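In: give me a model of this one.
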Amino acid sequence: MLRFRRMRALLLACLASAACLVGADTAVAAAPATALATAPTEQRPVIGAYYAGWNSEAYPVSQIPADQITHLFYAFSTIDQGKCTILPNAAQDFADLAELKREHPQLRTLISIGGWGTAGFSDAALTAASRQTFVSSCLDMFFSTYRGSFDGVDLDWEFPVYGGPTEITDRPEDRRNMTLLAQEFRTEIDKRGQEDGKRYEVTAALPTGRLQTDGAYDPAKSFELGKLAKILDFINLMTYDMGTGFSPVSTFNAPMGPVSADPTAQPDKTWNNVTGAVAYYRLHGVPANRLVLGTPFYGRGFVVNEEGDNHGLYQPYESTFWVSGWRSIEPLLDDPAWQRYWNPQAQSPWLYNAAERRFVSYEDPTSIAIRARYAKQSGLLGTFMWELSDDDAEHSMLTAMSAPFQLK
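Out: Next up is the predicted model:
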């Protein structure tokens, strides 16, 4: 409790000042210097995009706006009997990626391994032998069989120890084993890079949402955050999924800061927002320039029990529903059945359909631009999104997300 009070006091001091929205350094001053990894002196900003491989027929690789991003994360490779495996259509996608890279040599492409619902990580990371088998299978597949398609590996283990899908095996020792697995990837991919005369990258997508399958969730209990920061090239910080079906009330998917009306109990309320999540990772030894801020191009929906005093916000609900990306949300703004509202603390909009009692949390180019400016002004390495096909045809969300990190 004393540790939480100290950490919360640091964050609240940040939130009380203008510095919180222009830089998180106020809240992280107490982080021990020895915990901070040394990053390269010159880093190219990251403008990252996750690409859903299962959607490649509707959104083929050829449509990827490769001149507007630095990194593309192909989702997903999964795990079968302790080895990497791929989707049936992935081989053609990988060939198309290789062609895209030839046309846009500045683009870095990474294979993302895991994702929500992917089983097998705990077993694959359990022993030195299982880690070696797993890593070798992944590198053989993506840097030999599909040579030329990828520049690195992105780990998306959701989640070590606890918090992931209840049917997936997890263990207390997962926290340490995740670090050892990342180190195995780092060591072996660096060897491949020396052989190939290239610099391959190892990254990870790490969570921030404080409400998961097992209830209250703390990322530091799943991951050795400071140690991982020294191994990985950077961390894709999933600053979204903070309001899902695990929440007791309808709420925001990715609030910028804590909202006074939010009934979430402490300490989760302090950290379950964009600025709080960044401060938390900083306090656990992750340098700002190893963090890439996540922005959701999709929404979250709740069918609430009643409208309440705030147009469906923070209400008990009877069910949730998936909200497709911005390209599907934008037309609702012209539908008189839906009313748009804005919260200045969350710095996010929401929609409410009173007749159907349907509440939708989402982001738009305005709120995405706020998050991107915060990332830039806070010294973060860049921004990324989930996921590319959720944008509109004009790439309005991507343009807003990338604007502060203009490529040179």
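In: use CA for all of it now, contacts and neighbours both
Out: Fine.
In: show me the contacts for the residue nearest the centre of the chain.
Out: Using CA atoms, centre = their mean, the residue of the chain that lies closest to the mean C-alpha position is M238, 2.4 Å off. Under the criterion of CA atoms under 8 Å, 6 or more residues apart in numbering, the contact partners of M238 comprise 205-209, 293-295.
In: not counting sequence-adjacent ones, nearest residue to A125?
Out: In space, A125 comes closest to R131 once its chain neighbours are excluded; the distance is 5.0 Å by CA to CA, 6 or more residues apart in numbering.
In: surely that neighbour is in a strand?
Out: No: assessed by DSSP: H, G, I helix; E, B strand; the rest coil, R131 does not belong to a strand; its assignment is helix.
In: and it, what does it touch?
Out: With contact set as CA under 8 Å, 6+ apart, R131 has these partners: 124-125, 181, 184.
In: what helix or strand is T275 on?
Out: In the assignment (DSSP states H and E), T275 maps to helix 274-283.
In: the following helix or strand past that helix packs against which elements?
Out: As assigned by DSSP H and E, the chain's next helix or strand after helix 274-283 is strand 291-296. If contacts are counted by 3 or more CA pairs under 8 Å, 6 or more residues apart in numbering; DSSP states H and E, strand 291-296 sits against strand 234-238, helix 365-377, strand 382-386.
In: buried residues in the second one, which are they?
Out: So the one you mean is helix 365-377. Along helix 365-377, these residues count as buried under the neighbour rule (16 or more other CA atoms under 10 Å): 365, 367-377.
In: quick one: the residue nearest to A125 from E188, how far?
Out: 11 Å (CA to CA, to the nearest Å).
In: first to last residue in stretch 341-353, what's the distance?
Out: Using CA to CA, the gap from the first to the last residue of stretch 341-353 comes to 11 Å.
In: now K227: how far from P287?
Out: Applying CA to CA, one obtains 11 Å for the distance of K227 from P287.
In: neighbour count: those two, which is higher?
Out: More neighbours surround P287 than the other of K227 and P287, with 26 against 20 (other CA atoms under 10 Å).
In: could you measure from the more buried one over to F359?
Out: Here P287 is placed at a distance of 36 Å from F359 (CA to CA).
In: same check, this time on K227
Out: Applying CA to CA to K227 and F359 gives a distance of 40 Å.
In: just M397 next, same as before
Out: With distances taken as CA to CA, M397 is found 21 Å from F359.
In: want to put them side by side, so please do this one too:
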Amino acid sequence: RTPSRRVDPADTIKWDDKMAGNFRELKALKAKYPKIKNMISLGGWTWSKWFSNAAATDALRKQLVKSCIDIYIKGNLPVVDGRGGPGAAADVFDGIDIDWEFPSVQGFGYNTVAANDGENYRLLLAEFRKQLDELGATTGKRYALTIALGMGKDKLDKINVGSYAPYLDWINMMTYDYNGGWDLTQTNFQSHLYRDPAAPNDKCSGKAGDTCYGDRSLVSFYNTDDALNQLLSQGAPANKLVLGLPFYGRGWT
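Out: As a prediction, this is how the structure comes out:
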């Protein structure tokens, strides 16, 4: 990044500053634009390995939430080369986003997965909301809690988003990546609003291992309309649902 693109070109790091790097830039951004809100997102496609294990018991849920709040909200960083320390990153983040990919469904390939992940996720979110509110009662702040939600039918079948909603400020729907280069046989839409009955993978193939719903394939439900209606049927409130738009394309060779 060139100096002209910095939040504050005159904001040089001193030798005894307690923060550097991205966290420092985010804090400088908030100083320049006081109304901005920063969220830290935990998990993701390659970092959801231990969610199932960490959410499995009350003690582990409490431990995970306490650790996340201690580091990202209270800003108590480990000391590395003289930087960090208690409160060093305080006020950098205004809330936490959980991106568990996916409860009770294998994602990246090495994740821990359990049949009761869906309910444990609810309990984990309840614990996040409880501890964030307890901290807010002492600081006078409202800390946001959100999730990033995989929109495939196989993922939504394993959870009840309506039961999560009371703990959440909003729900980030991952309404994209419905098709991609992992399918080596055909191209297709990656973020379409509606089912396309003419798509080559719309009908159940009948092949061993394929999941079928009547004559429809699983992937035929990978569209925003079907996924959104499933969320609403689970009792997810429409005013907390945020549509995701991909600012990228997918390619095939």
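In: need the helices and strands packed on strand 291-296 of structure 1 in JSON lines (columns: distance to D156 of structure 1).
Out: Shown next, in JSON lines, are these (distance: least, CA to CA, whole Å):
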{"stretch": "strand 234-238", "distance to D156 of structure 1": "9"}
{"stretch": "helix 365-377", "distance to D156 of structure 1": "22"}
{"stretch": "strand 382-386", "distance to D156 of structure 1": "13"}
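In: what segments of the stretch 301-408 of structure 1 are helices?
Out: Secondary structure of the stretch 301-408 of structure 1 (DSSP state H, counting those that start in this stretch): helices located at 326-329, 365-377, 396-402.
In: nearest to S149 of structure 1, out of these?
Out: Taking CA to CA as the criterion, S149 of structure 1 comes closest to helix 396-402 out of the helices of the stretch 301-408 of structure 1, the separation being 23.1 Å.
In: quick one on the thing from earlier: so the helix holding T275 of structure 1 aligns onto which residues of structure 2?
Out: Under TM-score structural alignment, the counterpart of helix 274-283 of structure 1 in structure 2 spans residues 224-233.
In: what about the matching stretch, how far off from structure 1?
Out: Stretch 224-233 of structure 2: mean distance to aligned residues in structure 1 after superposition is 1.6 Å, counting by mean CA distance after the TM-score superposition for structure 1.
In: show me where the stretch 1-150 of structure 1 has helices.
Out: Here the stretch 1-150 of structure 1 has its helices, by DSSP H, counting those that start in this stretch, at 2-15, 19-22, 25-28, 90-103, 121-124, 128-140.
In: any chance of the ones you listed in TSV, plus distance to K83 of structure 1?
Out: Listed next are those as TSV, based on distance: least, CA to CA, whole Å:
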stretch	distance to K83 of structure 1
helix 2-15	40
helix 19-22	43
helix 25-28	39
helix 90-103	16
helix 121-124	8
helix 128-140	5
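In: just those helices: most buried one?
Out: Stretch with highest mean neighbour count among the helices of the stretch 1-150 of structure 1: helix 121-124 (a mean of 24; mean count of other CA atoms under 10 Å).
In: got the contact list for the aligned partner of M242 of structure 1 in structure 2?
Out: Aligned against structure 2 by TM-score structural alignment, M242 of structure 1 finds its counterpart in Y178. Residues in contact with Y178 of structure 2 (CA under 8 Å, 6+ apart) are 152, 189-192, 219, 222-223.
In: strands - which of those land there?
Out: Among these, no member falls in strands (criterion: DSSP state E).
In: what about those residues, which one has the most neighbours?
Out: Y222 (27 neighbours).
In: and stretch 121-138 of structure 2, which stretch of structure 1?
Out: Aligned by TM-score structural alignment, stretch 121-138 of structure 2 corresponds to residues 178-195 of structure 1.
In: mean per-residue distance, that stretch versus structure 2.
Out: After superposition onto structure 2, the mean distance of stretch 178-195 of structure 1 to its aligned counterpart is 0.7 Å, using mean CA distance after the TM-score superposition for structure 1.
In: what's next to that stretch, contact-wise?
Out: Counting by CA under 8 Å, 6+ apart, residues outside stretch 178-195 of structure 1 touching it are 125, 131-132, 135-136, 139, 152, 155, 160, 199-202, 223-224, 227-228, 231-232.
In: now with 7 Å, please.
Out: Stretch 178-195 of structure 1 is contacted from outside by 125, 131, 135, 199-200, 202, 223-224, 228, 231, using CA atoms under 7 Å, 6 or more residues apart in numbering.
In: which residues does the closest residue to E173 of structure 1 other than its chain neighbours contact?
Out: Closest residue in space to E173 of structure 1, ignoring its immediate chain neighbours: V161 at 7.0 Å, by CA to CA, 6+ apart. Listed by CA under 7 Å, 6+ apart, the contact set of V161 of structure 1 reads 170-172, 174-175, 222.
In: if we go to structure 2, which of the residues you listed are intact?
Out: Of the contacts of V161 of structure 1, the ones still in contact in structure 2 (both residues aligned by TM-score structural alignment, their matches' CA atoms under 7 Å) are 170-172, 174-175.
In: buried among these? Need that as a selection in PyMOL.
Out: One line in PyMOL is enough to select the buried members of these, burial here meaning 16+ other CA under 10 Å:
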select buried, resi 170+174+175
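In: need the kept ones among the contacts of V161 of structure 1 in a markdown table (columns: distance to L2 of structure 1 and secondary structure).
Out: Supplementary listing: these in a markdown table, determined by distance: CA to CA, whole Å; DSSP: H, G, I helix; E, B strand; the rest coil:
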| residue | distance to L2 of structure 1 | secondary structure |
| --- | --- | --- |
| D170 | 29 | coil |
| R171 | 28 | coil |
| P172 | 24 | coil |
| D174 | 27 | helix |
| R175 | 24 | helix |
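In: and the gap between A216 of structure 1 and R5 of structure 1?
Out: Here A216 of structure 1 is placed at a distance of 17 Å from R5 of structure 1 (CA to CA).
In: equivalent analysis for P207 of structure 1, please.
Out: With distances taken as CA to CA, P207 of structure 1 is found 22 Å from R5 of structure 1.
In: before we move on, what about R192 of structure 1?
Out: Counting by CA to CA, the separation of R192 of structure 1 from R5 of structure 1 is 46 Å.
In: to which residue of structure 2 is R147 of structure 1 aligned?
Out: When structure 2 is aligned by TM-score structural alignment, the residue opposite R147 of structure 1 is A90.
In: what's the neighbour count on T138 of structure 2?
Out: Look at T138 of structure 2: counted by other CA under 10 Å, it has 8 neighbours.
In: do the one 5 residues further on as well
Out: Counted by other CA under 10 Å, the residues lying close to Y143 of structure 2 total 19.
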